[in-house]
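In: let's see this in three dimensions:
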Amino acid sequence: MYWTTTTTTMGRSRSLSPSFLFPNMLIILLISLITPPPNADGLTFSTTRSTPTCSISFRNKGGFDPSVPNTNGKSSVVSSLFSSPAVQEASSSSESRPTIATAVDAGAPPNTLELREEIEKLGKSKSSSAPIEATKLLNELFDFYMSIDTDTNANEDENANANTSNNSTTAATENETEAKGSPNYSANDNARIYTTFNVHDCTKVIGAWSKSKHRDAPREALSILTKMNAIYNKFGGRHVRPNVVTYTSVIAAYAQRGDIEGASTVFEMQVTDFKTKKNYSAKPNARTFKTMINACTKSRQTRAPQTAEKILATLNDWHAAGQLKEGSCTITYSSVINCWTKSGFRESPQRARALLETMLQQYKTEGNEDVCPNGITYASVLDAYARWGDVDGAMEVWETMKEDYKSGNEEARPVVYMYTILIKAWAKSVHPNAPQEAEKLLQEVLDLYARGELEEGPNNFTYGTLINCWAKSQYREAPQRARDILESMIAQYKNGDERLMPNSVTYGATMDAYARKGDTKGAIEVFQIMKEDYESGNTRAKADVRIYGTLMSAHVRSGNKNAPIEVEKLLMEMVDLYSKGVLKEGPNTFIYGTLINCWSKSELPEAPRRAREILEAMITQYKKGDKHLTPDSIIYNSVLDACARQGDIEGANAVRKLMQDDFDSGNKRAVPNLRTYSMLIYAHSRGGKPNAPAEGEKLLEEMHDLYSKGKLREPPNTISHSIVINCWAKSDFPEGTQRARDILESMLSRYKDGTSNCKPNAITYHSVLDAYSRRGDIDGANEIWKIMMDDFHSGNGEARPERQTFSILIDTWSKSNKQQESPIEAEKLLQDMIDQHEKGDILEGPDAIVFSSVINCWAKSGLPESPKRARDILESMLNHYQYGNEKVRPNMITYNSVLDAYARNGDIKGALEIWDLMNNDYLSGNLSAEPNIPSYNTLINAWSKSNKQKEAPKEAEKLLKEMIDLNAKGDLKEGPSKIVYSTVINCWAKSDLPESPQRARDILESMIHHYQNGIEEVRPNTITYNSVLDAYARQGHTNGATEILKMMEDDFDAGNIDAIVDLRTYNILIDTW
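Out: As a prediction, the model looks like this:
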């Protein structure tokens, strides 16, 4: 097999092989280096006019095959630098070389005095442009020598000075090899070019580029290297031939930018020069390997840590084989550990720790002092665990470090920043006691510092990390604790401790603690403290974009309906401060996104319009060149969300068009994605239009089509399908249930075929179950329940039944036409839920809602045993609550359902017992058991259906007056409704008491009075009037009945359309007459 790497340009736009090629190619090269140099024939490096290539090929025996052509047809990194014909000519075959004497005599070389002066300046200047002038002068020399005619004095000896400057074995071997076939070359000729410039001068300039921050620094360094090789290829002479320092310096230029690909390319050149061209001075050394590791450490490439570790292994192998005097050291290992730490891989902590243990084993067992772990090493491993919130792992490393220190390793001494990393680990963990544990660590630092066991006490970073730990916690007191710590810092800082000077990050973390709780007042107070601190001279406390973003976040989470308006004010303040130069940065995409998100979550009717206007303002600024306001998919989706929440389908479609146009015009960050289409479907589901389910399903099919054509990165997922299912489930279409089920079955089919992001979850199943529940179709619901359980038991953990699952099934039984079976089956489901929870099959047991649903099922059944069964379940709930299960504490719905069971059976005695139980529970502190309007109405209904005809109407009217009084005092949120009034009237009407007609009429007139005074809730309806008519009819009072009929007709004529005379009205009058 062989590998080929190519690039067409350097610096700004390289076209390289896939990123994984370079680390793997590099490792193969490193392994190949273990082979001794004399047997290294076969590694080729060529640059030609037509198709310059840089290729490496490996035969089965490990040799290199120079005959393999470049298969990708692109120019190599190195050959692309030979842009002029002269340079290309210099890179071709050097069988015919002129003498250096001829080159110098052909024309006076440029003045080298300036070059010397510029090179001297390099060591004194830190400017990124420092090497530019020296490079210009070098290029003049390069151009001069490369312009010499190559057709003369082809057989001059190019290595005559073999004995003039270096008598080492390596140099002698090199010169001996180069002298063959060129006997006429003189030492004086070599000296003449050496006085002009040499490898040391070139390397100094390359070294300056490697330290430069200039964006073209790697390209410039590589250009010098390439031209050095070109001069050598043309004239020979080791004084201009690149050595290991030269190559390593160029690699360092790429390493500084984390460019593994560029560094690998240069390393490939180095290997080729060493093994194929016998340039033994270019042999990679330990520093070369370390520089390559440094490239990995600074790289953002996915496989960087794996590559770094393989380079480390190769370095160790080479050193063990005696091919390198110097092997790995503490810095080398620490760099690889740091590479893992920053990578974000889940296995990073384990890999970092394994490397640490290797160091400890070599240091303690083998006595290798070079790899003794130091504070940086331990801190990197600790940080690897801290980033993942793995407190246990971090503490184990911490103990290892302390043991290492106690055993004599002074470099492993605990210091403040290590404690800070441990606090960070707690902050990142999900441990409920994280803030308290972090505070213990801070106190430990303070104690150690006070005893002199730590050279430094905690600094602002330590305190800031602790504040952040509190900010991320769920504790109610978190904001106040964060603020207390901040104020403690401020107090110590004002007393002269400069290390505790709060900065914008510290203030931001404290504000974030308030923001996470939606406490805008607290966040603004901390912001004011920050501004005062800044105005008093603390320049580190200057507000920035992040601070304003945190303030905005507080408003977003506050739940205040005016939050979007307040966030807009903050945005305008930022714009103003930026225009005045007070803020270094103006509002960016994140800030605008926060504002749009605030509007999207708002219930204000103008939310969709405002979100869209802000988006359009962003687009305008972006098109004018402000790249900080480039709208991305998140921004567009937030605007879509604003439209979707209010069912604004037209607005959603308009935003979709804006997004697509923006993407088509070149903004690749605005690419429509899964969430985009899901929001569009959601807009239809909320729009309330009859065609919503069909339109949602069309969008779902469009998503599948786009994915199959490669225009959507991911196929429609569980959420997309579930929204469409829910849309069908809530529709009034007869086919809604079947369509919901069909989509569920298509999801199951795709999931079983390997589309993992399409597997149904509990929410999906709940939507389909709800479709059946709305129609009271218990048979269909049970079929879905079976499918769900089969899916769960076959390995789909997302289909695990939840509390809501059982609640929907129980509710479906209560709505079914199987009234005799429903309460019994509902109670079976309740028991099944309890059993499954105890076995761990479901995560949550039944709560008050589930128990109440079963009670309601019994209440509606009409079975004789209903009241008793309902009460038994209520008492079971009270019993569980007394044993500590807060979730099953009965509420007003529970009590009302039990009351209803007694009321339906006319059992006033049992109803009154439940009424007393409910009131006692409320008075004992259960605020959720407070009687409400339905509670009173149910009890009145119980009186109405009881056999106590004499007491019933009077007791019912007492309850009515009690409701009116409680409402007047504010102890009952609402007054009695027309249903309550009508129930009391009906109670009087059914009694045989002589005063019944008049009492019924009095209540009716009271209702009319309240209604005419603006209380719509008590407007009499046909049922009300008919109940009063019935009271007169039962006692044969025709005159009274006629008067009530006229009142009813007048009320209707006055605009009360609810008081229409119906057939029952006339039937009652006929009975009266």
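
In: contacts and neighbour counts: CA atoms only from here.
Out: Fine.

In: report the contact partners of Leu486.
Out: 463, 467, 502, 506-507, 510 (Cα atoms under 8 Å, 6 or more residues apart in numbering).

In: out of these, who's the most crowded?
Out: Counting neighbours by other Cα atoms under 10 Å, Ile467 leads the contacts of Leu486 with 32 neighbours.

In: tell me the contacts of it?
Out: 481-483, 485-486, 506, 509-510.

In: do you know how far Lys517 is from Met530?
Out: 20 Å (Cα to Cα, to the nearest Å).

In: before we move on, the earlier item: in JSON lines, list the contacts of Leu486 along with distance to Ala848.
Out: Below are the contacts of Leu486 laid out as JSON lines (distance: Cα to Cα, whole Å):
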{"residue": "Tyr463", "distance to Ala848": "44"}
{"residue": "Ile467", "distance to Ala848": "38"}
{"residue": "Pro502", "distance to Ala848": "49"}
{"residue": "Thr506", "distance to Ala848": "44"}
{"residue": "Tyr507", "distance to Ala848": "43"}
{"residue": "Thr510", "distance to Ala848": "38"}
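
In: figure out the helix or strand that the spatially most central residue of the chain lives in.
Out: The chain has Ile634 as the residue nearest its centroid, 11.9 Å off, counting by Cα atoms, centre = their mean. Ile634 is part of helix 633-645, with elements assigned from DSSP states H and E.

In: I'd like the structure of this one too, to check against the first:
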Amino acid sequence: MHNHFLAEADKSNRKEASARLLSATKPFSRLQWREAIRTLEWWTNENGGSELSICIFAKLCEQESKGENELDETLAKKVAQSWARDFVAGVSTLSVAEFSRQLKICQEAIPSLRMDVSAIIHSANAKRQTQERSQGEKLAIPNISLLEEMESKIEKSQIQDDPSVCPDVRTINAAISASLSFDEPELAERVLTRMWNIYDCRQWQKIRPNHITYHNIMVSWVKTCRSTERAVRVERLLQQLKKRHSEHHYDKGLTPQRQHYILALSAYSRDGDLKRAQALFDYMLKSFTLTREISLKPTGKVCAVYLSALSRKPDVTAPVLAAAVVHNLFERFHDNMDPDWLPTPQMYTSYMKIWIDSGRPDGAQQAQKILDDMSTKPGNLSPNIMHYGAVISGWCKADEPDRAESIVRFLCEKTKVKPDIKCFLEVVKAWSSRNTSEANKRAEKLLVLMKEIEGTSGTERSTATLDIMRILSRSIKGGDAQRSEDIIHRMQSQYYLGHSSLKATTEHYNAALGAWSRSNEFESPDRAEALLLEMLERFDHGDNDLSPTEQSFTSVITCWGRSNREEAGLRAQAVFDGMQDRRDQQHLSSLCVTAASYSALIMAWARAGEPNRAEIVLQEMHNDYLNGNKAAEPNQIVFNATINAWGKSQRKGREKRVDQIIRLMQQLGDLTEVRPDIVTFSTAIASCMRSELSNAHELAESYLDEAKRLYAEGDSGCKPNSMCYGAVIQAIVRGGKSDAPLRAEKYLNEMISQSELDAKQVQMAFAATISSWAHASYQSENVLRAEALLDTMTAFGSKRGQQFLPGLRVYTEVLIAISKSEPRIRAKKATALSQSMQANSIFPDEICERIFNACFIRKRRR
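Out: Have a look, this model is predicted:
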């Protein structure tokens, strides 16, 4: 208590000192300057003190320009770290933009401040983004990324030929590390290229990349969600680092580290590329044996990553490979007792999964043996819930739920490791799949045991059964929806036998209804509707714990919408109307219609091929919102669904309706969050692609141009994607105009210049453009342009990845162009194309074979 009063008194004194310093108009004396520095440092260490610290720091910057005192640059970092701490904790009211604006005056006093502090700001923003994303909140992300700013600085220093303007490698490494959460690996790699360009031309040592630079960029690629390029880019960076290391006389700063190889293995593992992972692991093993290079040492962590790759798609040979790796690891440890050779917990988890998923009949038995031997092997590791869970899953897959249940009960009774929800779920599902009275009883007993275990954990409310049902509700398997419903009925049986904690509630029913809404079975909507009626009947008979909510009805509406059945639209509308009637009759606030239920109904009518009905519901939704129901505010999703419904319909005037809805979105965008995005334009362009109008291609081009304009004006949601370009190209080709090949090729070049590409769309775009040339009127150059496009795609695929190399359809279109060329060159070109296909392992189908044969048939002379 005494210390608390002293702290409060000290804080009060600091506030008074701060006020006195901030109100000073004359230049600080030496004494005042030191007092200001002490006060600033005190506030930077105080939680919630960042706002006063930035004010004092700005005052110091102002005073520095007036007097003889010098400001220490490290104080700027302390202020930034103070703000970052408070910002992440939610204590500071200063946003990223406001904090950056407050620092503007300080930048003039300390020119290098921006680069040093930017990494701290963006790192804090990334952490806050992660927190708020998990809470479902919105986060304002800066307009310009840190890496873009860094690239601009490097470019400026190159133009001015001034090394003092150029950031050093430590600052750039910090910027790349801080930007990992923003998914910008291409931008980071571009910065790396600029660094090497400057170093190679001007020999500025301060900007030369090092192994940390490569490590951060490789991490960025491993973390990216764009899996089509991840492994290729990481491998290329590793090879580049090794090459630069040899070119710079094996400089230590460019020495590949073990972590670089681990990142490459991780990339292969995530992409499921077992062949490349195997090759890299073998290379490390052989090279370490020959050279004893420490970076190539296949330690326990390296083995764990390799086994993780094996566990992604194990076959019957995978357990043998894994067993050899583990055996060699243990032997090396026994030889020299080096702790680097000790296994990791993750390695054991992957080792068990390899046996379980390999398809071998003894898989579960071997996984059990690994679990039993863990504590006696090198490292003396104690199994955790991941290891027990893997073995439980193995026994369930082997259709031996009794063995799995014995492990669960062992954990409940005799160990500190307690089974989690997934362990219970696996066993309950295994017993339920047997569909016998004895199996059902065993499943019910497990539910009771789960409740008892949860009751001993000190939680106020029992949620374990609900958690199981929520896990099942996220599955798309019809069997899991059935199990979710079975759990409700088993809970009811146990409730009537006296287990009051197993009473079913609205949340349980909603979880089961959600499971049916994600199921792909034909009878899913009937089952969902029957379960809803059961819930309503029990509520009407006095069970107030089963009060229906909007989610209950929305799940059934969604279920009908996804069914693709002829009566889906009408049945979904009936459920929606029933919800509104019950709300009005029983005055249930829980049945307030929101955007979720309107969206589900619009989707149902759209999938049923009834765009006019979808548009009617959209109008009702908009009117409901205007009448005061703020929860019914229309969003982009419902507008896009309605546009998609019109675009896919065969009704006359559909193109006009699509355009009218887009214009309505633009009008609403001035007042609400509804405005066209790239999904809107993609859907509209796709409708033009299917249209029979003579000017459909012009309409498609206008939508693409509009999206490009909005993106250039700062609307990031309108960035054109592969689908947009692909649909425009196909619309142009379908239009069949004389300039179609040239226009298609123009958009194709724009498409492949993008950093994010969909391989399927690229294949279709090249095929369509080549087809356009094949059927064009420019007979003299058709084949040449088709072959040139084939060469372009081959070069592009070599650079961007195998999935972008020409496929059978592209070769077929080139062959069609050849078949229409002059007879004297036709056979020769067809032969050359056939050889190219064989070299690239492209095998012709029946149509392709017929075209090939036609190329070798000469016209008879009359």
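
In: list just the nearest of the contacts of Leu486 of the first structure to Thr983 of the first structure.
Out: Comparing those against Thr983 of the first structure with Cα to Cα places Thr510 closest, at 57.4 Å.

In: settle this for me: that closest one is touching Leu466, isn't it.
Out: No. Thr510 of the first structure lies out of contact with Leu466 (Cα atoms under 8 Å); the separation is 10.1 Å.

In: shouldn't Pro458 of the first structure be within a strand?
Out: No. Applying DSSP: H, G, I helix; E, B strand; the rest coil, one finds Pro458 of the first structure to be coil, outside a strand.

In: list the contacts for it?
Out: So Pro458 of the first structure contacts 416, 442, 445-446 (Cα under 8 Å, 6+ apart).

In: any idea which helix or strand comes after the host helix or strand of Met574 of the first structure?
Out: If you go by DSSP H and E, Met574 of the first structure is part of helix 563-579. In the C-terminal direction, the helix or strand that comes right after helix 563-579 of the first structure (DSSP H and E) is helix 589-600.

In: next, the angle from that next one to helix 563-579.
Out: 160 degrees (axes from the mean of the first three to the mean of the last three Cα atoms, to 10 degrees).

In: just checking, what packs against helix 589-600 of the first structure?
Out: Here helix 589-600 of the first structure touches helix 545-558, helix 563-579, helix 607-623, helix 633-645, going by 3 or more Cα pairs under 8 Å, 6 or more residues apart in numbering; DSSP states H and E.

In: and among these, the most buried is which?
Out: Greatest average neighbour count among those goes to helix 633-645 (a mean of 26), per mean count of other Cα atoms under 10 Å.

In: tell me which other helices or strands that helix touches.
Out: helix 589-600, helix 607-623, helix 649-664, helix 674-687.

In: in CSV, list those helices along with distance to His704 of the first structure.
Out: Putting those into CSV (distance: least, Cα to Cα, whole Å) gives the following:
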stretch, distance to His704 of the first structure
helix 589-600, 27
helix 607-623, 28
helix 649-664, 18
helix 674-687, 11
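
In: nearest to Glu140 of the first structure among the ones you listed would be which one?
Out: helix 607-623 (43.7 Å).

In: which outside residues touch that closest one?
Out: Against helix 607-623 of the first structure from outside (Cα under 8 Å, 6+ apart): 592, 596, 599-600, 628-631, 635-636, 639, 642-643, 646, 648, 651, 655.

In: go again using 6 Å as the cut-off
Out: For helix 607-623 of the first structure, the surrounding residues in contact (Cα atoms under 6 Å, 6 or more residues apart in numbering) are 596, 599, 629-630, 639, 642-643.

In: again with stretch 192-200 of the first structure
Out: So stretch 192-200 of the first structure is in contact with 112, 239-240, going by Cα under 6 Å, 6+ apart.

In: in the stretch 651-800 of the first structure, which spans are helices?
Out: 674-687, 692-708, 718-729, 736-752, 762-774, 778-793 (DSSP state H, counting those that start in this stretch).

In: mind putting those helices in a markdown table, mean neighbour count and distance to Lys298 of the first structure included?
Out: Below are those laid out as a markdown table (neighbours: other Cα atoms under 10 Å; distance: least, Cα to Cα, whole Å):
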| stretch | mean neighbour count | distance to Lys298 of the first structure |
| --- | --- | --- |
| helix 674-687 | 24 | 33 |
| helix 692-708 | 18 | 36 |
| helix 718-729 | 25 | 38 |
| helix 736-752 | 19 | 40 |
| helix 762-774 | 25 | 44 |
| helix 778-793 | 17 | 45 |
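
In: these: which one's closest to Phe144 of the first structure?
Out: helix 692-708 (58.8 Å).

In: distance from the chain centre to that closest one, please.
Out: 27 Å (Cα atoms, centre = their mean, to the nearest Å).

In: for that helix, name the packing helices and strands.
Out: helix 674-687, helix 718-729 (3 or more Cα pairs under 6 Å, 6 or more residues apart in numbering; DSSP states H and E).

In: can you tell me what sits against the last one?
Out: By that I understand helix 718-729 of the first structure. 678, 685, 693, 696, 736-737, 740, 758, 760, 764, 767, 771.
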